[in-house]
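Chemist: give me the fold of what follows.
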Amino acid sequence: MATTTKQPPGPPAGAALAGRSIARIGYGAMQLERHHADPAAGAEVLRRAIELGVNHIDTAHFYGDGFVNGLVRRAVGDADVLVASKVGAAPDPNGTLPLRPAQRPEELRAGVEDNLRSLGVDTIPIVYLRRLEVGPGLAAQGGQVVDIDDQLAEMTAMRDEGKIGAIGLSAVTTDTLRHALPAGIACVQNPYNLLDRRFEDALSLCREHEIGWVPFFPLGSAFPGMAKVAEEPAVREAASRAGVTASQLGLAWLLRHAENVFIIPGTGNTVHLEENMAAGGIELDAVTRATLDAVGAASVSAPVLAPSWPSGTGSD
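Modeler: Predicted coordinates:
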């Protein structure tokens, strides 16, 4: 049986990401965009996350065109928190979609400068290059299809200049990840969860090279072709038996699946935040673990989704 403590425990710690020992449950800040009319509410979620032991916050300047980064800047202050951001897209508030690709080397540099300014720092500990090779999300087309070596040359130059502490990759194929290894990749963000294990080979490659695996959509998504973990009957049944929520069980599975996994579930309210943090206290017995492993096994060989952005679906 899976078991958990009643109060949110401190997240499991002791694993290294980009050379720093951090808690394995962090916080993804994207959903704080919804607090644009009430910044104080967004800042409260961030402060509560830090109180609960979060010391890894994932953000981006293109989340609300600097709005979310501003919240992170005020909430983190002098706290010892690893802040990770990303480039490869840029805000497009007047466009058909809220974002546009920004893949050219000069756009990557501009994105880093935007993040430095809105976060109020001289160095960003981790910056992910969002390549837009796999879906869901934006697709790179035309002049936005840029050679990975040209992009890595610019990212490496900014690391050498001290603007970036470590380089991450996001939305990449396993072949691209393998090609990029000589550049010194600290972590990878790809869609991955209990029901979506298409990048199991990339996760294995990261384990082999001691690279952090930081999945986005850790509980699924409303994008077509992606399921929501909490709606899977087998997960719901197992969660009911354990006395936890299906979402908590899905997060607990990720933490137990591989030691290099760092999760960054996002939420806009403190209740869900505390539920997510409590997933760190859930232990999976052999039967529950085998049940959950079997649920997602078929997705390991599923086709990789092409980038897409259907109307009414949030970004990441």
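
Chemist: make it CA atoms for all contacts and neighbour counts henceforth
Modeler: Noted.

Chemist: what's downstream of the longest helix anywhere in the chain, the next helix or strand?
Modeler: Using DSSP state H to define each element, the chain has its longest helix at helix 105-119. Next in sequence after helix 105-119, counting helices and strands by DSSP states H and E, comes strand 124-130.

Chemist: tilt between the following helix or strand past that following strand and helix 105-119?
Modeler: The helix or strand immediately downstream of strand 124-130 is helix 148-160, counting by DSSP H and E. Angle of helix 148-160 versus helix 105-119, following axes from the mean of the first three to the mean of the last three C-alpha atoms, to 10 degrees, is 40 degrees.

Chemist: for helix 148-160, packing partners?
Modeler: helix 105-119, strand 164-170, helix 174-180 (3 or more C-alpha pairs under 8 Å, 6 or more residues apart in numbering; DSSP states H and E).

Chemist: touching the second one from outside, list them.
Modeler: Surrounding strand 164-170, the residues in contact under the criterion C-alpha atoms under 8 Å, 6 or more residues apart in numbering are 18, 123-132, 155-156, 158-159, 177, 184-190.

Chemist: narrow these to just the buried residues.
Modeler: Neighbour-count burial (16 or more other C-alpha atoms under 10 Å) applied to the contacts of strand 164-170 gives 18, 123-132, 155-156, 158-159, 177, 185-190.

Chemist: what's around the nearest residue to Ala297 once chain neighbours are set aside, how many residues?
Modeler: Nearest non-adjacent residue to Ala297, counting by C-alpha to C-alpha, 6 or more residues apart in numbering: Arg197, 7.5 Å away. Applying the criterion other C-alpha atoms under 10 Å, we find 20 residues in the vicinity of Arg197.

Chemist: one more, for comparison:
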Amino acid sequence: MVEQTITAASAGTFKIGGDLPVNRLGYGTMQLTGPGVWGDPKNPDEAVHVLQTAVDLGVNFIDTADAYGPYIANDFVKKALHPYPSDLVIATKVGNTRQGPDRWIPVGRPEYLRQQVEMNLRTLGQDSIDLLQLHRIDPKVPLADQIGELALMKLEGKIRHIGLSQVSVGELQAANEITPIVSVQNLYNLAKRDSEMVLNYCEKEKIAFIPWFPLATGQLAKEGGPLDKIAKKYNAKPAQIALAWLLKRSPVVLPIPGTSSVAHVKENITAAGITLSDEDFKILSQAV
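Modeler: Predicted coordinates:
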């Protein structure tokens, strides 16, 4: 009997903005860079192979950003996958500047955001960006100026949909009054759920919720802990159960686990085939 390969399609689908169908388990490119999300990785060939493997295993939603490297991750996406499959949705981000490893400063001046959108189009080799997310709201620039410039570029056909990253419900609502917001990318995982209210709002409004740092498990994965016990029950690894928990948490959740390893990307995608029982989901939800 031939064992069936589990693909990202097993996670189910979601339509971003109502018209961009993607498999709910995607891939994030941040780890395709050097230490501190700066410069080149140690193994460029492996980075290309990781992206190609992810797509071969059904991933059709890739999240990247001009700040990753900077531009290193975008370059790998283009090198590995261009010309892009017709069903591949690439999300990228603007609004964060880099001054060195692990250093990030938001800049939301309209002229800068426009420049970065144009640079993303160039480095990714695209005529239009499927999903352009504001990496961070710049507190020094009026929100209407930041979102307004992106909305203008949407009218020009350079952006298809607009999203936000690391925002509150109030910020999301304020931006949505300027132009439709179709996605939110906030820190959220099994061990850290400060964005629970934002996720609930996204679910109500059918806005895609893209949790970054999705594999973090804190102390839950320690030997004998709840995550460790449930992982053994499913003959899985703790990270796979953490992803399965996210997929069960809400139909609008689109996890984008990142890795620079082909073996790990295969493990992560296998999580799409794990369906937690209601009881195990509840145990994990109450463990934090």
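
Chemist: thinking again about what came up before, these two touch, right, the residue nearest to Ala297 of structure 1 and Ala294?
Modeler: No - in this structure, Arg197 of structure 1 is not within contact of Ala294 by C-alpha atoms under 8 Å, at 11.4 Å.

Chemist: between the two, what contacts are shared?
Modeler: Taking C-alpha under 8 Å, 6+ apart as the contact rule, Arg197 of structure 1 and Ala294 have no neighbour in common.

Chemist: neighbours of the equivalent of Ala80 of structure 2 over in structure 1, how many?
Modeler: Matched by TM-score structural alignment, Ala80 of structure 2 corresponds to Ala75 in structure 1. By the other C-alpha under 10 Å criterion, the neighbourhood of Ala75 of structure 1 contains 20 residues.

Chemist: now swap in Asp138 of structure 2 and tell me
Modeler: Neighbour count of Asp138 of structure 2, defined by other C-alpha under 10 Å: 17.

Chemist: so which strand or helix has Ile62 of structure 2?
Modeler: Using DSSP H and E, Ile62 of structure 2 maps to strand 61-63.

Chemist: gap between that strand and the chain center?
Modeler: In terms of C-alpha atoms, centre = their mean, to the nearest Å, the centre of strand 61-63 of structure 2 is found 6 Å from the chain centre.

Chemist: which residue range of structure 1 does it align onto?
Modeler: Strand 61-63 of structure 2 maps onto residues 56-58 of structure 1, going by TM-score structural alignment.

Chemist: how far apart are the matching stretch and its match in structure 2?
Modeler: Stretch 56-58 of structure 1, aligned to structure 2 and superposed, deviates on average by 0.5 Å (mean C-alpha distance after the TM-score superposition for structure 1).

Chemist: quick one: residues in contact with that stretch.
Modeler: Contacts with stretch 56-58 of structure 1, where a contact means C-alpha under 8 Å, 6+ apart, come from 22-23, 25-29, 81-85, 264.

Chemist: list only buried entries from the residues you listed.
Modeler: 22-23, 25-29, 81-85, 264.

Chemist: which among these gets closest to Gly280 of structure 1?
Modeler: For these, the residue nearest Gly280 of structure 1 by C-alpha to C-alpha is Ile25; the value is 7.2 Å.

Chemist: quick check, the closest one in contact with Pro9.
Modeler: No - with contacts counted by C-alpha under 8 Å, Ile25 of structure 1 stays clear of Pro9, the gap being 10.8 Å.

Chemist: intersection of neighbour lists for those two?
Modeler: Met277, Gly280.

Chemist: how many neighbours does Leu194 of structure 1 have?
Modeler: Quick note: Leu194 of structure 1 (other C-alpha under 10 Å) scores 26 neighbours.

Chemist: what residues are up against it?
Modeler: Contact analysis of Leu194 of structure 1 by C-alpha under 8 Å, 6+ apart lists Pro218, Leu219, Val229, Gly250, Trp253, Leu254, Leu292, Asp293, Val295, Gly296.

Chemist: likewise Asn276 of structure 1?
Modeler: Counting by C-alpha under 8 Å, 6+ apart, the residues that Asn276 of structure 1 touches are Ser247, Gln248, Leu251, Pro265.
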